[in-house]
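Q: no FASTA, just this:
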């Protein structure tokens, strides 16, 4: 998020694009054949890109993930993300530039989300600085950021019905909440406070508190002190099964604003929802550097 709270970006690198209908329809047997660097910008002039690409577009090294024309590179101190993508409707245009995420420290936390370890959350750097330099007016800014990863060997919707996640900067560092309902009805709830030195400790969380549903009527909740109602302060992504937004809440007496996500996997299991995603997630099975020129925007 930008320091003024008016803009935000999210970038997700996928090998096995979990929200791609093409990957689901393929039977999820070959994750490397459904890879993606998803880029979304939020605020005035925001864009959304999520192109499902085939194995020819994928190159990996120990410190670099390249998918088609975009890549993520760890240079030893920062994650440098070089973007050259095409946004989807309603505005089809190039999204180009560089985003640099510089962690204050790297944590050692790795947290299984299921008893069998089929899904793991790895919050590498919950406290980071971010610099955005995109080729668009007003999209050169700095702010605070976050860097994590999720690893899985099964479809999310096979294990979970619903989850919410939130990362809130605090005066002491940042606090993350992961609250999930598994398909067997059991819950996974965790709250971790991170320090700027990379330290982490489980903490008692304020109560789960409902707040206004998303535009697609996704139920939303996060943690808040008793008597506080969380509020959305910046709309980000609003999809039939997924909501991302900046949310203000109160934690242990401190008013904080962070990024919140709600994921309804019961909805995502609906075949109609996957069919709707085709309009937002185009498929490009082949790849060559000359395949996407300045005039090739479809």
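A: Great, that's in hand. Quantities reported herein were computed from a predicted structural model and do not represent experimental measurements.
Q: switch to C-alpha atoms for all contacts and neighbour counts from now on
A: Fine.
Q: okay, now the residue nearest to residue 199 when sequence neighbours are not counted: neighbour count?
A: Of all residues not flanking residue 199 in the chain, residue 107 sits nearest, at 6.4 Å (Cα to Cα, 6 or more residues apart in numbering). Number of residues near residue 107 (other Cα atoms under 10 Å) recorded here: 20.
Q: separation between residue 107 and residue 177?
A: For residue 107, the distance to residue 177 equals 16 Å [Cα to Cα, to the nearest Å].
Q: Now do the buried residues in stretch 268-280.
A: When neighbours are counted by 16 or more other Cα atoms under 10 Å, the buried residues of stretch 268-280 are found to be 268, 269, 274, 277, 280.
Q: just stretch 173-180 next, same as before
A: Using 16+ other Cα under 10 Å as the test for burial, stretch 173-180 gives 173, 174, 175, 176, 177, 178, 179, 180.
Q: And the third one, which helix or strand is it part of?
A: Remark: residue 175 resides in strand 173-182, with elements defined by DSSP states H and E.
Q: where's the following helix or strand past that strand relative to the chain centroid, distance-wise?
A: The helix or strand immediately downstream of strand 173-182 is strand 187-194, counting by DSSP H and E. Taking Cα atoms, centre = their mean, to the nearest Å, one finds the center of strand 187-194 at 18 Å from the center of the full chain.
Q: quick one: the helices in the protein?
A: Along the chain, the segments classed as helices by DSSP state H run 21-25, 156-159, 265-268, 271-276.
Q: longest single strand anywhere in the chain?
A: As assigned by DSSP state E, the longest strand anywhere in the chain is strand 119-134.
Q: also this one, for the comparison:
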């Protein structure tokens, strides 16, 4: 993930979130044995932008010939401190123009740029080279997530037609969001009837989780990806329209994230590097 205004950075929160360009980062997470996590909060001297590229210190994203090329050169956080280096190439089947406001006033926008992609991962470590199914989206906002939301879940599940995405959120004012979108491989998007909610077991940090599934089906986690006191990411198997599918699921508890006690814990995983030179 690439951030301008690193929403999960304690340094950005402590700064008052007044200068998002002074808190930029490239977040990389690999899973399984030897998995790494990088999320270095960098200052504005590390940021370069153009219409087709975003550079944050030693790492960069470029659109080139219809592909998103991501060059990574980061240092992972404790306990496994080491270099994470290599390239990921994302090839969309189509790019959409879809935007979904997550609040009525549009203070938060979800933008699924390329819901169906092929991804080629070539990182400099054993087991970190593969080609598979990918996805590319973005979130934009003018307010902190914890100002407007208490909780949300998101899921993206590949299907024979392309992919299905669910967004469920509880806002701080008590209102809710429930959205279901189906994307075909040509980029066509349409709202669909929302399947019923189905509970998942709580995460290792006891974050509450739920997703969507056909009536009578019980979803299950098939891989734990990332576990934090306020956040869970996992591979989840569910059933949609009679089709069994495994996709990425996220649950985010913003009530926990608002706790001031959490920020010093995050600072261990999110180091601050204020100065950078491209020379």
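A: Cool, the structure landed. Since this is a predicted model, take the numbers as computed values, not measurements.
Q: any idea of the angle the strand holding residue 175 of structure 1 forms with strand 119-134?
A: Angle, strand 173-182 of structure 1 to strand 119-134, by axes from the mean of the first three to the mean of the last three Cα atoms, to 10 degrees: 130 degrees.
Q: so how far does strand 173-182 of structure 1 sit from its counterpart in structure 2?
A: Once fitted to structure 2, strand 173-182 of structure 1 is off its aligned match by 0.4 Å on average (mean Cα distance after the TM-score superposition for structure 1).
Q: Where does that strand end up in structure 2?
A: On the basis of TM-score structural alignment, strand 173-182 of structure 1 is assigned to residues 162-171 in structure 2.
Q: distance between that stretch and the chain's centre?
A: Here stretch 162-171 of structure 2 is found 13 Å from its chain centre; the criterion is Cα atoms, centre = their mean.
Q: re earlier: could you save the buried residues of stretch 173-180 of structure 1 as CSV and add columns showing distance to residue 227 of structure 1?
A: As requested, these are exported to CSV (distance: Cα to Cα, whole Å):
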residue, distance to residue 227 of structure 1
173, 24
174, 22
175, 20
176, 21
177, 19
178, 21
179, 20
180, 23
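Q: Among the residues you listed, find me the one that's closest to residue 209 of structure 1.
A: Closest approach between the buried residues of stretch 173-180 of structure 1 and residue 209 of structure 1, by Cα to Cα: residue 179, at 11.6 Å.
Q: was I right about the closest one contacting residue 192?
A: No: look at residue 179 of structure 1 against residue 192 with Cα atoms under 8 Å: they stay out of range, at 11.7 Å.
Q: Now check structure 2 for the residue matching residue 74 of structure 1.
A: Residue 74 of structure 1 maps onto residue 63 in structure 2, with residues paired by TM-score structural alignment.
Q: who are the neighbours in contact with its match?
A: Residues near residue 63 of structure 2 by Cα atoms under 8 Å, 6 or more residues apart in numbering: 52, 53, 69.
Q: returning to that earlier point: which stretch of structure 2 lines up against the longest strand of structure 1?
A: Aligning strand 119-134 of structure 1 against structure 2 (TM-score structural alignment) gives residues 108-123.
Q: ok, now stretch 90-98 of structure 1?
A: Using TM-score structural alignment, stretch 90-98 of structure 1 pairs with 79-87 in structure 2.
Q: List the buried residues of that stretch.
A: Buried residues in stretch 79-87 of structure 2, counted by 16+ other Cα under 10 Å: 83, 84, 85, 86, 87.
Q: Distance-wise, check the aligned residue in structure 1 for residue 242 of structure 2 relative to residue 48 of structure 1.
A: Per TM-score structural alignment, the equivalent position to residue 242 of structure 2 in structure 1 is residue 253. For residue 253 of structure 1, the distance to residue 48 of structure 1 equals 35 Å [Cα to Cα].
Q: more neighbours, the two?
A: residue 48 (25 against 11).
Q: So what does that one match up with in structure 2?
A: With TM-score structural alignment as the criterion, residue 48 of structure 1 matches residue 37.
Q: Tell me if I'm right that its match and residue 74 touch.
A: No: assessed by Cα under 8 Å, residue 37 of structure 2 is found out of contact with residue 74, at 9.4 Å.
Q: Cheers, nothing more for now.
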